[in-house]
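J.: A predicted structure for the sequence below; I have some questions about it.
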Amino acid sequence: MGYRPFKQALADMRSHGFAKLEKGYSEWGTREGTVTRILFTPRLTHQLAASGITVANRFHHFDYQRAMEDIPPIQLRATTAKEWPRVFRGRKMRVDYACPTVTAHADQIRSINAYLGKQSVIDHEGVTLDIALRRIFNLGDQSGHGYNKGGRAYESYQSIKRKYREHITINGHRTIEVDISACFLTLLHFLLGHPFCATVDPYAGPDLPRDIIKAWVNLTIGHSNYHKRWPKETISKLEEKGYVDVPKRYPMTAVRKACLPHFPIVSEWVESSYSWADLFRAESQIMLDATQRLAEVHNIPALPMHDALRVSVQDSSMTVDVIKDEFLKHTGIQAIVDNPN
């Protein structure tokens, strides 16, 4: 549709109360802003529903370009800028698709997307998901960057709250998440060349609740240094698990003092040249290789969830085996991957 017909159609929809326009803005000083958005109104969705057209069955009524055909499979971002108390996401950078490394990564994402696009994935609201994974690499403005920092695969379903993700179905089957226990801590042993024991609880040691220990370890190795206080997001997650008044009952400095003697590898990590981006890179490649292998070898659709894969309940045992094997192949370490079924 051309510009003039589209403008006229949009004006007609707005005049009848079927759509509204939210103009975008740009603040060049802070690099923040939004694009102009066209939003449909309840009046339009109610009228369509009266004719039997809903978000859930939209694929049966409209023919349009799939998300995987529109979203670039590989993205690259510069280093995140921090101006206390604000954090600005790294700007998007040009991706060199002529680079053999990028070509390989893009081919893998396209292959996974093509396979998942043939499956019926329905979310907790009954909406059919149009899946288009994209892999985002980071620190692209740093010298020596070779698409080896970050690289996690992202999709909108990952933002669905855990309690609702349980209602996602794949090809009509109930799903569960198979995850790597203490994934970052295990990868830390790999990067620093230390042996890892998969037969004991990796968070055992300090006289503190396991959730507190786990939160501190992951916060520290996912950051560039020790935290001075608990982030609000972490406090909220701990409160959801029943912890009350976390900053006062478990002061960050006291938790650090209790944990460090049991986790000397964390001290080594803080002083090393590695960062969260190296953990993301190792984690993402393992999980994407597992996702591709499940699809191509076992015909099992899996939705990447960073350190986990959401699969149909009946496919959980095979998923555990594949994740363990891919982790061993990449790191030489036997990871802890339990079957939640």
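T.: In hand now; what should we look at?
J.: alpha carbons only for contacts and neighbour counts from here, please
T.: Fine.
J.: quick one: residue 174 is in a strand?
T.: Yes: counting by DSSP: H, G, I helix; E, B strand; the rest coil, residue 174 falls inside a strand.
J.: which residues touch it?
T.: With contact set as Cα atoms under 8 Å, 6 or more residues apart in numbering, residue 174 has these partners: 166, 167, 168, 312, 313.
J.: the closest residue in space to residue 123 that isn't next to it in sequence and residue 315: what is the separation?
T.: Spatial nearest neighbour of residue 123, chain neighbours left out: residue 168 (4.4 Å); criterion: Cα to Cα, 6 or more residues apart in numbering. Summarising the geometry, the distance separating residue 168 from residue 315, computed by Cα to Cα, to the nearest Å, is 15 Å.
J.: higher neighbour count, these two?
T.: Each of residue 168 and residue 315 has its neighbours counted (other Cα atoms under 10 Å); residue 168 has more, 25 against 20.
J.: what's the neighbour count on residue 144?
T.: Residues within reach of residue 144, counting by other Cα under 10 Å, total 9.
J.: swap in residue 158?
T.: For residue 158, using other Cα under 10 Å, the count is 14.
J.: and for residue 40?
T.: When neighbours are defined as other Cα under 10 Å, residue 40 has 15 of them.
J.: for the nearest residue to it once chain neighbours are set aside, which residues are in contact?
T.: Distances taken as Cα to Cα, 6+ apart put residue 19 closest to residue 40, at 4.4 Å, once the chain neighbours are dropped. With Cα under 8 Å, 6+ apart as the criterion, the residues that contact residue 19 are 10, 13, 38, 39, 40, 41, 44.
J.: between those residues, which is closest to residue 243?
T.: residue 39 (39.2 Å; Cα to Cα).
J.: surely the closest one is within a strand?
T.: Yes: judged by three-state DSSP, residue 39 forms part of a strand.
J.: putting a second one here so we can go through both:
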Amino acid sequence: MSDGAPVALIKPAEDTYADFRTRAVSSEAITLIRDIVDQAVVWEQERKQEDGQQASVRGAYKRGAAGLKSLRGALARFVGHLLIAKADPTKTGKVYRSLKKDGFSGGPVTYNAFTSAWKALEALELVSRSPGAPRFHSLGFDNKPMHLDGMGRASIFEATPKLDALAHQHGVALEDIHRHFEPEQDALQLRAYSKWKWSPRSEADGGTAPTKVRGAIVSFEPSERTAELEAQVTRLNDFLRNFTIRGGRFYGFFRGFNRGQNASAFNWDRGGRLYAYGQGTYQSMPGEQRALITIDGEPTVEIDISASYLTVFHGLVKAPFDPREGTWERIDIDNKQVAKDWINISLANGTELQKWPSGTVADYRSTGIELARDYPIKHVRRAALMAFPALTKLEGSGLTWAELMYAEAEAIMITMTRLIDKGVPCLPVFDSIIVPLPQVRLAAGVLYDAFYQRVGRPPLLKSKSALPGVDEQMAAAIAVDERWVNAFHL
């Protein structure tokens, strides 16, 4: 019987959906897949002979080049899923996928290739298969929920000990599986407008409050513009795969664009940040953990653009502003964070904030601050506008977070492209970049110029790195008199 104490609900582990967006990247994984493909082809030959299709009647069984490539791709992606699922302690170790033919339309693996792959793996005792419960899943390429296996049940697959042993034999260890297989993502992603819905909240938050629902993925027709953007991302990914990154997961990037409800009229100038795809990547790590990342054994430094959106806004409305002369400290209010929140929320919404959001109220209340009582919004607004008069232009500017993000993202893309040209690896974290310690001075200078060029205002660059000499290198990079941007200082 219960003693009245609250019972913690533990979410059960889930099976993994096989979307086939996994690929072998290490030499060990590629060799493993080659071995499995060879075994699968031999099994197919033997099965044909057992079925009575003898060489004397129809000729020796042999896959054509296209068929062999298709089988290899299916096996690489599926085996990757199986081993990644097996290595994940938060999942069941099992993978599910419908065997219904129409569920493969538009995907990276064809129905015939997957059928050949799983049948060979099952016959070789490298995978076990069993029926599962009916499921729903968004397939990714059309973003629509699909009832998997319609009238039946999605099949469940699991790597057998024999597959585990074969992988280990080829140097593919489960504890290091993400070095061998990586998730795959399209280079570009377009999403519609985010929406707000009302949902119950805790009593501490006072009833109900809106919850942001991320916009759905939107399909788009390829064009010269999208091809150019995809080529940029592909070049970044191909370059960075030449380096060994430790201390944080990195599989590759995609650029995420926003507010694309009407894809045919979208100009690819909203959002556009570089996102590291996959789960648990370096971008989702706290700053103190990112500080431990190494690139080819070199320690790294994260260089931040301080007050990025505020600087971008001044540049886009062509208002004088030099963040090196001070940012938040200009505001005549004892709690700078409160004013900073008012400014950032206003910039994100494209309009001056007139009422504190309930979520913000709850966050401050947990620290003992009652915003309505301690920091009336009209007082905070007055202090913010006195410090940054250009914010009065916000209402008529038509600018929101999506336009500000795009300008910032373009500055980061320019920086990374120029660093690649010089052979320097760089990992972006939205409004900052991570670079090897020996390249700090070069990277700081390139970032400074790229941001100034794109935005029209100089950035305030900072770093929290405790490594010796970082501050001096950054200061030296920014102080160079020959910078082309000096002539355009506004």
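T.: Cool, got the structure. Everything numeric here is computed off the predicted structure, so don't read it as measured data.
J.: what residue of the first structure takes the place of residue 341 of the second structure?
T.: Residue 341 of the second structure is assigned residue 215 in the first structure as its aligned equivalent, the criterion being TM-score structural alignment.
J.: what about its match, how many residues nearby?
T.: Every residue meeting other Cα under 10 Å relative to residue 215 of the first structure is counted, giving 15.
J.: then residue 72 of the first structure?
T.: Here the number of neighbours of residue 72 of the first structure (other Cα under 10 Å) works out to 17.
J.: before we move on, what SS does it have?
T.: With three-state DSSP as the criterion, residue 72 of the first structure reads coil.
J.: contacting residues around it?
T.: Contacts for residue 72 of the first structure were tallied using Cα under 8 Å, 6+ apart; they are residue 134.
J.: quick one, helices of the first structure?
T.: In the first structure, the segments counted as helices under DSSP state H are 3-15, 42-50, 67-70, 100-116, 162-165, 183-192, 210-221, 232-240, 246-249, 252-259, 264-271, 276-298, 316-331.
J.: out of those helices, nearest to residue 134 of the first structure?
T.: Checked against Cα to Cα, the stretch from the helices of the first structure lying closest is helix 100-116, at 6.9 Å.
J.: which elements pack onto the closest one?
T.: Contacts of helix 100-116 of the first structure with other secondary structure elements, assessed using 3 or more Cα pairs under 8 Å, 6 or more residues apart in numbering; DSSP states H and E, are made with helix 67-70, strand 74-77, helix 276-298.
J.: any buried residues in the longest one, and which?
T.: For helix 276-298 of the first structure, burial by neighbour count (16 or more other Cα atoms under 10 Å) applies to 276-295.
J.: returning to that earlier point: which one of the contacts of residue 19 of the first structure is nearest to residue 261 of the first structure?
T.: Within these, the smallest distance to residue 261 of the first structure is 54.2 Å, found for residue 39 (Cα to Cα).
J.: who's in contact with that closest one?
T.: The contact partners of residue 39 of the first structure, taken as Cα under 8 Å, 6+ apart, are 19, 20, 21, 22.
J.: again with residue 334 of the first structure
T.: 196, 197, 198, 324, 327, 328.
J.: go again using 10 Å as the cut-off
T.: Shown in contact with residue 334 of the first structure (Cα atoms under 10 Å, 6 or more residues apart in numbering): 186, 195, 196, 197, 198, 199, 324, 325, 326, 327, 328.
J.: quick one: map the first one onto the second structure.
T.: Mapped onto the second structure by TM-score structural alignment, residue 186 of the first structure lines up with residue 311.
J.: re the thing from before, make JSON lines from the helices and strands packed on helix 100-116 of the first structure and add distance to residue 56 of the first structure to it.
T.: Below are these laid out as JSON lines (distance: least, Cα to Cα, whole Å):
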{"stretch": "helix 67-70", "distance to residue 56 of the first structure": "16"}
{"stretch": "strand 74-77", "distance to residue 56 of the first structure": "28"}
{"stretch": "helix 276-298", "distance to residue 56 of the first structure": "25"}
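J.: the match of residue 186 of the first structure contacts residue 455, doesn't it?
T.: Yes: counting by Cα atoms under 10 Å, residue 311 of the second structure sits close enough to residue 455 to count as a contact (8.0 Å).
J.: between the two, what contacts are shared?
T.: Common contacts of residue 311 of the second structure and residue 455 (Cα under 10 Å, 6+ apart): 404, 408.
J.: returning to what we had before: compare the contacts of residue 334 of the first structure with the second structure and list the ones that remain.
T.: When you map those onto the second structure and apply both residues aligned by TM-score structural alignment, their matches' Cα atoms under 10 Å, the shared contacts are 186, 196, 197, 198, 199, 324, 325, 326, 327, 328.
J.: any chance of those residues in a markdown table, plus neighbour count and distance to residue 56 of the first structure?
T.: Shown next, in a markdown table, are these (neighbours: other Cα atoms under 10 Å; distance: Cα to Cα, whole Å):
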| residue | neighbour count | distance to residue 56 of the first structure |
| --- | --- | --- |
| 186 | 23 | 40 |
| 196 | 18 | 46 |
| 197 | 14 | 46 |
| 198 | 14 | 43 |
| 199 | 9 | 45 |
| 324 | 20 | 36 |
| 325 | 17 | 37 |
| 326 | 22 | 35 |
| 327 | 25 | 37 |
| 328 | 14 | 40 |
